[in-house]
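> Next comes the sequence, and after it the predicted model I'd like to discuss.
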Amino acid sequence: MPLPPLTQIPPQIAAVADYEDYARERMSDAAWAYLSGGAADEHTLRANLEAYARLRIQPRVLRDLTGGGTGLDLLGTPLPFPILLAPVAYQKLAHPQGELASVLAASAMKTVMVASTQASVGLEDMARAAEAPLWFQLYFQRERDDTLRLVRRAEAAGYRALVVTVDAPVNGVRNGEQRHGFRLPADVEAVNLRGMRPMAGAVARAGESAIFGSGALDGAPSWDDIAWLRSATRLPVALKGILAPADARLAIEAGAAAIVVSNHGGRGLDTLPATLEALPWVVAEVAGRLPVLMDGGIRRGTDVFKALALGATAVMVGRGYLHGLAAAGAVGVIHVLHMLRTEFEIAMALAGCRTLRDIDRNALWPHPAIP
């Protein structure tokens, strides 16, 4: 049986990665396979982590750090540091309070949480519990009216932005979930989607197409749907799941307010590039026209620093805070964010960067893979 959540943080947890073993002990095998696994052979999942180690920071000494800070304005929201909570579905698989614990942690740390369409807590309940800005991650539904209903609910509840996931018209091949027979338990569901027509599943017999012609792609969004969404809401629309520079250009043309460089945490198509590898190419295409965020593999404050040095405006952390949630609830998520922020500020100080504006390519040791 899984262990109960921690009631206090043991001193052995000194870094974000230390939470992983504690989280694993407190989750079922099937839930762990769903929340921590990746697609197929998990090459992309591992690449997201490994990419940071290939970059080196360029230290600078005797710099004037007086009055330094990490504040920024993102889509009209002032933030004390550039680390957000990424959307993660079904958080009650990790902790009985689920997303409410994560909302409380984001509020305590005064940062943005991006709430998932597939949250196991209602979007209005999260909004009522929040004391910091919330963004809403949106999956397009089969019926446009259902999609619009979600948007209107997010607007009415006070969410500040929409983050549209664009890289998952179908789920990836998640062998870990298959091997453990993952199914949502009876007490966990995507409560925000009650009453909506579900997306079609890909079930085919031998000799039949599993995807094309099966209905699995019914309702998958296109660029026309992004244009429709922008016309239907007053909220800024960010597009999450951009890796190709050509798609970044199309996102700008479609009027996106921000881009999130993401490979879906390695859960979609395996053998994609790590997000840190794709980031500078997307940044070069965007050329400062809108904010570029990124997620994938962040476990250290130095990871945040390297992402900003490659042009990211801010980062989203996913599995790292989920492990804190599973281990210790809201306190665990707060601890994860606090460690990341502290390590990030230490990295800035030791690299001679007083503010976020000082973190650029010159803060990295020259690397031939950076365009």
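Yes, it's here.
> going forward, measure contacts between C-alpha atoms and count neighbours the same way
Noted.
> what does stretch 282-293 rub up against?
Residues from elsewhere that reach stretch 282-293 (CA atoms under 8 Å, 6 or more residues apart in numbering): 74, 243-246, 248-249, 252, 257-261, 310-316, 371.
> Nearest the middle, which residue of this structure would you pick?
The centroid of the chain falls nearest to A86 when counting by CA atoms, centre = their mean (2.9 Å).
> that older thread, give me the buried entries from the contacts of stretch 282-293.
Among the contacts of stretch 282-293, those buried by neighbour count (16 or more other CA atoms under 10 Å) are 243, 245, 248, 252, 257-261, 310-316.
> Show me which positions of stretch 145-165 end up buried.
For stretch 145-165, burial by neighbour count (16+ other CA under 10 Å) applies to 146-148, 150-151, 154-155, 157-165.
> With stretch 66-74 instead?
Neighbour-count burial for stretch 66-74 flags 70, 72 (criterion: 16+ other CA under 10 Å).
> can you check stretch 283-303 too?
So stretch 283-303, judged by 16+ other CA under 10 Å, has buried residues 283, 285-286, 290-303.
> what does stretch 343-358 give?
Under the neighbour-count criterion of 16+ other CA under 10 Å, stretch 343-358 has 343-356 buried.
> residues in contact with that stretch?
So stretch 343-358 is contacted by 57-72, 300-302, 304-305, 308, 359, 363 (CA under 8 Å, 6+ apart).
> take a look at this one as well, against the first:
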Amino acid sequence: MYVRGLGGERPAVPVAPERLQAAAQARLNAADFAYIAGGAGAERTMRANLAAFERVRLLPRQLSGSRDRDLSVELLGHTLVAPLLLAPIGVLEAAHPEADLAVARAAAAERVPFVFSSQASVPMEDCAAAMGDSPRWFQLYWGTDDEVTRSFVRRAETCGAQAIILTLDTTLLGWRPRDLDLGSLPFLRGRGIAQYLSDPVFRSRLDSPLPAPALQPARTPTLLRAAAELSTRGRKYSLNLSQMRAGAARFTGTYTRPDLGWDDVSHLREWTGLPILLKGILHPDDAREARARGVDGLIVSNHGGRQIDGEVAALDMLPAVVAAAGDLPVLLDSGVRTGSDVAKALALGARAVLIGRPYVYGLALAGEAGVREVIQNVMAELDLTLGLMGVRAARELTSEHVRL
């Protein structure tokens, strides 16, 4: 980057997290940026996630470094080139027209796992085809239609997913003022529901749509524009406007399940032989119950602060969950912005981390190339951090390398 700078070339994607977000905001319209960047309520949880990393300080050792550092980690029987995954993010078309497909290509190029979202803008099959043999996982939202859920699991298996992540903290959609103030929910416009519209079981339900007053025939200019969007998206799936309205209505009426319980986790264990990770674990007792239910890993997360306002910071709960998890691998997301953040999470017991908003901002700025730059920046800073701390491998980071 410095050498290219001699010729006047600047990075397409700002390196500093704050400037990265600001550049993406300048590129996106208000509704799309609100959906990507917003959090629950007064966004106290979002701020708490960032503040938690501020409270953890790295403690380097001198004269113990190495010319080359090893970023690789072992996870669920696979070797990852770095302790980094791309988190599942819904409605990526809000950031860039190529959406999940651009992210899939970027992840494949950098050999980091991409977690396909249930709320994707591109079907998982298309993303898997673009990734070759690169690692991919699938994130599952469990709605009220168990047959659709099972269909998603079967498709993920067929797509070569190496694991299923069951998200637990979004059985209801959080109170999100940025979206509410704009009256903007992308799913009502047919955005972010590609996995559903491409699913044979879900499509078989479209002849019996659920009632949705917001989706009645368009009469105002705004509704007419929404109808035009639905029609355009419907053509991708050979669906007419009526079917698209039915699809959006059925999705909004069935995709959340507030009464999801531990027995459902046991059912999922019966449905698939793939490793299962539970995402949204914050309480140590939930980690213990997860072990008893035979899951394969945990993800400490508060959904990036998008669900409960005033919730505990994910990083603050990481050590306690790791202690309760026993031999289960524990990952972390929520608030990770930099390579030094990754180092802090690893030192506190995480096996790997997931990044979310940063790569979406890169996607907004430069598509696939922008996502790659964000990945490269995080990995480069992690490598330099290890070198400056006198640590030869990412997996060697321990609590001895941090002070609270």
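Yep, that arrived. Here the structure is a predicted model, which is why all the values come from computation and not from measurement.
> And the TM-score between them?
For these two chains in superposition, a TM-score of 0.88 is obtained (TM-score structural alignment, normalised by the length of structure 1); 348 aligned residues with a CA RMSD of 2.3 Å.
> now, which of the contacts of stretch 282-293 of structure 1 lie within strands?
Among these, the ones falling in strands (DSSP state E) are 74, 258-261, 314-316.
> And R230 of structure 1? What does it align with in structure 2?
Matched by TM-score structural alignment, R230 of structure 1 corresponds to R269 in structure 2.
> Hmm, V295 and that match touching each other?
Yes - counting by CA atoms under 8 Å, R269 of structure 2 does reach V295; the two are 7.4 Å apart.
> Between these two, which has more neighbouring residues?
Shown here are R269 of structure 2 and V295; by other CA atoms under 10 Å, V295 has more neighbours (20 against 17).
> where's the residue nearest to W271 of structure 2 when sequence neighbours are not counted relative to Y141 of structure 2, distance?
Counting by CA to CA, 6 or more residues apart in numbering, W271 of structure 2 lies nearest to R150, which is 7.4 Å off, once chain neighbours are set aside. Between R150 of structure 2 and Y141 of structure 2 the distance is 11 Å, computed by CA to CA, to the nearest Å.
> picking up where we left off before, narrow the buried residues of stretch 343-358 of structure 1 to those in helices?
Using DSSP state H, the members of these that fall within helices are 343-350.
> just the residues you listed now: which is nearest L239 of structure 1?
F344 (25.7 Å; CA to CA).
> which residue lines up with the closest one in structure 2?
Match for F344 of structure 1 (TM-score structural alignment): L382.
> With E253 of structure 1 instead?
Aligned by TM-score structural alignment, E253 of structure 1 pairs with A292 of structure 2.
> And for that match, the neighbour number?
Residues lying near A292 of structure 2 (other CA under 10 Å) number 10.
> what does stretch 56-67 of structure 2 contact?
Counting by CA under 8 Å, 6+ apart, 344, 387-392, 400-404 sit against stretch 56-67 of structure 2.
> Ends of it, what's the gap?
Start-to-end, stretch 56-67 of structure 2 (CA to CA) is 26 Å.
> Tell me the buried residues in it?
Applying 16+ other CA under 10 Å to stretch 56-67 of structure 2 flags 56, 58, 60, 65 as buried.
> Looking at these, point me to the pair that's furthest apart.
Top of the distance list for those (CA to CA): V56 and G65, 21.7 Å.
> quick one: which of the buried ones among the contacts of stretch 282-293 of structure 1 is nearest I334 of structure 1?
Proximity of those to I334 of structure 1 was ranked by CA to CA; the top entry is M316 with 14.5 Å.
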